[in-house]
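Peer 1: Structure of the sequence below:
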Amino acid sequence: MENDGGHRRHLYFTAIIVSLGYSSVGCVFSWTSPTLPRLMAKDSWLPITEEQGSWIASIMAIGGTIGPLLSGKLLDCLGRKWTLILAALLLIISWIVLALASCVEILYGGRIISGFSTALMFMALILYIAEISDEVSRGMLSSTSEFSLAIGFNLQYFAGPYLSYKMLIVVSVCLPILFILLFIWLPESPHYLIAKGKKEESIKSLRWFRGNIPRDCAEKEIVIIESTMYEMIKKKESFWTLMKVTGNQKALGIACFLMAAQQFSGINVIQLYSEMIFMYSGTKLKPAYCSMIVGTFQLISSGLAAPLTKKFGFKTPLLIASILITIEHFVMGLFFYLLKTGRDVSSIDWIPVVCMVLYILTYSATYGPLPWGVIGEIFPTNLKANASSIVAAINFSTTFLVTKFFTNISEYFGISVSFWIFSVSMIVSFFFVLILQPNTKGMSLQDIQDKLNEKRIKPNINQS
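Peer 2: Predicted coordinates for the structure are as follows:
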């Protein structure tokens, strides 16, 4: 079916609205960076201890672990559109709870709701985008996630130091409100409508997303979608039956490890505690300014993943990133070790900023988006939804472990040990990716499944 850029104007408009959802998620993750130092200050309106601060930062991930496990039922019952609206409404409620909090326990409750809603929104956005896109626009729509998340991070980094506690929440809650006001007018996913037997509505939805193409063109695409869904239903088996297949077991193992490695690279520690880390480093620059610098580079580097993947695939960038992050965190740990042992580091107090910038550049182009891309490749279609929910739950569970115990380890053993743990984790990740992750560059989805199941693959002369 022919389609020019004008026919995709509705898809591009949808991409802008979807970016508001991702930016809302980014605000939740980085809200603690400017907020925790303020709450832990002596003149805080709600004084908290460092231990309570670690719970405020990490408890969000408990709600995030539940979100993916319930997302499948909600997406099937409510649909993609209303699940996303529900997620945004819950996000608004969480901000209201945080704004009205009168004790630390209410802050915990607000953060749990935040985690649940962000996980639900993330899972629903991925599915919605996949189902409304055509082949040409899919890459563009999918690539909005990392950039849009970075916008949310930067909103907190740049606005947080200059706004009061409640005003920062007011600014943050505007994003999910705007998302609902715009998204509510968009059509439901044509795939979901077909699954519910609403063929006429699915044709109308598809025509809108394709720029009001002729009805016969939409009907042809609907037939293809119906055929694909019919094949999936024919092959549908229970998750645990599918997991008896060797290739599926390998895929789940690889996916879960990459999600754990993503978090043990230290990303959420950087995002949630960036101002505190710079404060501990004693750098001459204000900690808030350092966070702004890191956030700016994250925004810049978020567009590098797509060209890297296109040229090198997934495996090579992950291997190189593992080495770079290992070095960056080792140097960061060494700096804090010298600082703790009383060495004069005033002449090298620029090291934390440089290391953090290099880390965020590396992460945003590799360990941020690529593990999700690997998941899209290594699971068969009839396993992808259930597997993605489990993998996302693993991601949030690991997020909780890393963010909760970062401050405990830093307090008892020194912040240098925390960064060295991240460094060692990346060494482990390097060897895992090198030995166990298949190099899927130039391979079809069927070839990938054959490789995971150790079947002989016919050579493809067109592979680059």
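
Peer 1: From now on I want contacts and neighbour counts done on CA atoms only, so please keep to that.
Peer 2: OK.

Peer 1: Name the SS class of Arg456, please.
Peer 2: With DSSP: H, G, I helix; E, B strand; the rest coil as the basis, Arg456 sits in coil.

Peer 1: what ranges do the helices span in the stretch 1-150 of the chain?
Peer 2: 9-30, 32-39, 50-58, 60-100, 104-132, 135-142, 144-159 (DSSP state H, counting those that start in this stretch).

Peer 1: Next, the residues that contact the last one from outside, please.
Peer 2: Here helix 144-159 makes contact (C-alpha atoms under 8 Å, 6 or more residues apart in numbering) with 15, 19-20, 22-27, 29-31, 33-34, 168, 271, 288, 291-292, 295-296, 298-299, 302-303, 364, 368-369.

Peer 1: compare with the first, here's sequence two:
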Amino acid sequence: MFIKWLENSSALEIRTENDRVATVDDKSKLSENKVMPDTIEVERAVKEEKTKIYLQLISSIIINLPFFTSGICVSWPAVTLSKLTPGSDLVVSEDEGGWIVSALGLGGIIGPIVAGLVLDHTGRKWLIYATSIPFIACWVLTYLAKFWVELFIARFASGISVGALCSIVPVYIGEITEPKIRGASSAMFSIMIHVGYIFGYGLGPLLDRKMFALVSLAPTALFLLTALWLPESPYYYLKKRKEKDAALTLVWLRRKKNNDNEIKQINELIKSEKQGGFKKLFTEPSHKKALLILLLVIGGQTLCGFMAISSYLDILVKKFHLNFNSDMILLLIPVISLISSILSSCFVDKFGRRVVFLSSSYGTTLCLAVIGVYFLLGQLKVKTGDLSLVPLIALVLYIIVVAFGLLSIPGIITSEIFPTNMKGWATMVANVSGSVANMIVPKCYQLAVTHLDDYIIFFIFAAIQFIIAIVATIHLPETSRKTFKEIQEILQPKNKAKRNTDRNEIK
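Peer 2: Got it, this is the predicted structure:
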């Protein structure tokens, strides 16, 4: 649909290297002004170098809309499970509630596997479009549910979409955007997730389970209507040897007629890549290093306890013994977190991925430790009445710093550090690992809250995050404003990188 519309547009024209002729007007101007043709070509090339980014940004916003629904799914337990008590139309026990929360992570294991297997066959756009089906099934089942198992299945279905999206969307954005805005575009998913939190925490307490499920279909409907007009990735087209379609896509995305240099660079990158495969992730040194870096940043995202804390946020806030309305606090926290996500999208290209991730990781460690100390003082029978605001402030700061870097950076890194022939496999492995963690951590958190003191849980989270921060300080490279080729050179073993540098110097 997109390509046919673009081909029929009279406002756009593609000029390839084999298809360049001067117009009659150009020739007459040359003869009148006696200007050399080479000069005209240079001036024309300079004018065409400038690209416009607004359609790239609009496309990034639309393709990240499914994360709006993902945010609603993550926030759903915090605003709904507490209502499913004796007297409601559906009663869920504490243990059953723990399984319902973990179901999203379980589905998240399946999503990346499916995405990795079919990503290069179906294309990026249509695979992302298809993730709407499990989301719709989730809310329909939630509306019709009469037993807790149906809610488990609903959450499992939504987890499939969330897991697949985490694998595909970063790849798509990395392939349609220019390096100068790639970080900001990739960070938009964090903004959408927090808009979903605000939606969930704001409307969840006001609506019953069934009405909330119906209202939650709205973001998916909006995505289905708008995503039809998005282009497929030019990388995907060129891998399938559809150069005309790739050229049309770049004309639309860059808003300039001549994109021959970029097409040439993409083709060279594709040709230089060896045949991809699952085993290459663990045998090719650069791929293995990239995978370890990706697993590191995903570990920072999942093992900081964000999924568990978000799912049980209502219960946690009540333990602070505050005189505030807990529903208002639940709504205020994601609003502040949304602001943090927006700031992250502004800073991630200016200051770099490394700085943003490390500041977020160390800040998260500190916030978790402060909450742990508060619960420890309570366990030691120290009067904490005057300190009730301290853990709340630490919790707000925790969500802010997590949103600032830990949530956004893994998606950006995913889109940057793998060549196109390895992205599907790499994101599958990384996101399956992340989904396993997102399944285990909330369930372990629910069991730990029942059998352990709260301070132990938060100290464990803080210790894990501190270790990840130290490792990242040593090994996390900076990829901001670098082309895919430059990033691959960074990931090469030092001896191989040195040989390539010496070879280039000789040339």
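
Peer 1: Please work out the TM-score for the two chains.
Peer 2: Aligned and superposed, the two chains score 0.88 in TM-score terms (TM-score structural alignment, normalised by the length of structure 1); 452 aligned residues with a C-alpha RMSD of 2.8 Å.

Peer 1: rewinding a little: so which of the helices of the stretch 1-150 of structure 1 gets nearest Phe396 of structure 1?
Peer 2: Closest to Phe396 of structure 1 of these is helix 60-100 (C-alpha to C-alpha; 5.1 Å).

Peer 1: tell me, that closest one lands on which residues of structure 2?
Peer 2: Residues 104-144 of structure 2 are the counterpart of helix 60-100 of structure 1, counting by TM-score structural alignment.

Peer 1: Span of the matching stretch from start to end?
Peer 2: Terminal residues of stretch 104-144 of structure 2 lie 18 Å apart, using C-alpha to C-alpha, to the nearest Å.

Peer 1: Give me the mean distance between the one helix or strand Ile270 of structure 2 maps to and structure 1.
Peer 2: With secondary structure defined by DSSP states H and E, Ile270 of structure 2 is part of helix 260-272. In the superposition against structure 1, helix 260-272 of structure 2 averages 3.6 Å from its aligned positions (mean C-alpha distance after the TM-score superposition for structure 1).

Peer 1: Tell me what angle that helix forms with helix 148-176.
Peer 2: 120 degrees (axes from the mean of the first three to the mean of the last three C-alpha atoms, to 10 degrees).

Peer 1: And helix 260-272 of structure 2, what does it pack against?
Peer 2: helix 234-239, helix 243-254 (3 or more C-alpha pairs under 8 Å, 6 or more residues apart in numbering; DSSP states H and E).

Peer 1: got the contact list for the most centrally placed residue in structure 2?
Peer 2: Residue closest to the average C-alpha location in structure 2 (C-alpha atoms, centre = their mean): Gly411, at 3.9 Å. Shown in contact with Gly411 of structure 2 (C-alpha under 8 Å, 6+ apart): Cys166, Pro170, Ser186, Ala187.

Peer 1: Can you tell me what the third one aligns to in structure 1?
Peer 2: Think Ser186 of structure 2. Per TM-score structural alignment, Ser186 of structure 2 is aligned with Ser142.

Peer 1: got it, and Leu238 of structure 2?
Peer 2: Looks like Leu238 of structure 2 aligns to Ile194 there (TM-score structural alignment).

Peer 1: show me what contacts its match?
Peer 2: Ile194 of structure 1 neighbours (C-alpha under 8 Å, 6+ apart): Ser202, Glu226.

Peer 1: before we move on, what about Ile53 of structure 2?
Peer 2: Ile53 of structure 2 touches Leu253, Arg254, counting by C-alpha under 8 Å, 6+ apart.

Peer 1: With the one 5 residues further on instead?
Peer 2: For Ile58 of structure 2, the contact set (C-alpha under 8 Å, 6+ apart) is empty.

Peer 1: where's the aligned residue in structure 1 for it relative to Arg215 of structure 1, distance?
Peer 2: Under the alignment (TM-score structural alignment), Ile58 of structure 2 maps onto Phe13 of structure 1. Taken as C-alpha to C-alpha, the spacing of Phe13 of structure 1 relative to Arg215 of structure 1 amounts to 21 Å.

Peer 1: wait, isn't Thr118 of structure 1 in contact with Val25?
Peer 2: Yes. With contact defined as C-alpha atoms under 8 Å, Thr118 of structure 1 and Val25 form a contacting pair (5.4 Å).

Peer 1: Overlap of the contact sets of those two?
Peer 2: Here Thr118 of structure 1 and Val25 share no contacting residue, scored by C-alpha under 8 Å, 6+ apart.

Peer 1: still on that earlier bit, just the buried residues out of the contacts of helix 144-159 of structure 1, in PyMOL syntax.
Peer 2: Selecting only the buried entries of the contacts of helix 144-159 of structure 1 in PyMOL, with 16 or more other C-alpha atoms under 10 Å as the criterion:
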select buried, resi 15+19+20+22+23+24+25+26+27+29+30+31+33+34+168+271+288+291+292+295+296+298+299+302+303+364+368+369
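
Peer 1: Need the helices and strands packed on helix 260-272 of structure 2 in JSON lines (columns: distance to Gln275 of structure 2).
Peer 2: As requested, these are arranged in JSON lines below (distance: least, C-alpha to C-alpha, whole Å):
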{"stretch": "helix 234-239", "distance to Gln275 of structure 2": "12"}
{"stretch": "helix 243-254", "distance to Gln275 of structure 2": "20"}
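
Peer 1: List the contacts of Leu401 of structure 1.
Peer 2: Ser58.

Peer 1: Map it across to structure 2 for me.
Peer 2: Under TM-score structural alignment, Leu401 of structure 1 pairs with Ile440 in structure 2.

Peer 1: where's that match, which helix or strand?
Peer 2: helix 420-451.

Peer 1: quick one on the thing from earlier: tell me how far the match of Ile58 of structure 2 lies from Leu20 of structure 1.
Peer 2: Relative to Leu20 of structure 1, and taking C-alpha to C-alpha, Phe13 of structure 1 is found at 12 Å.
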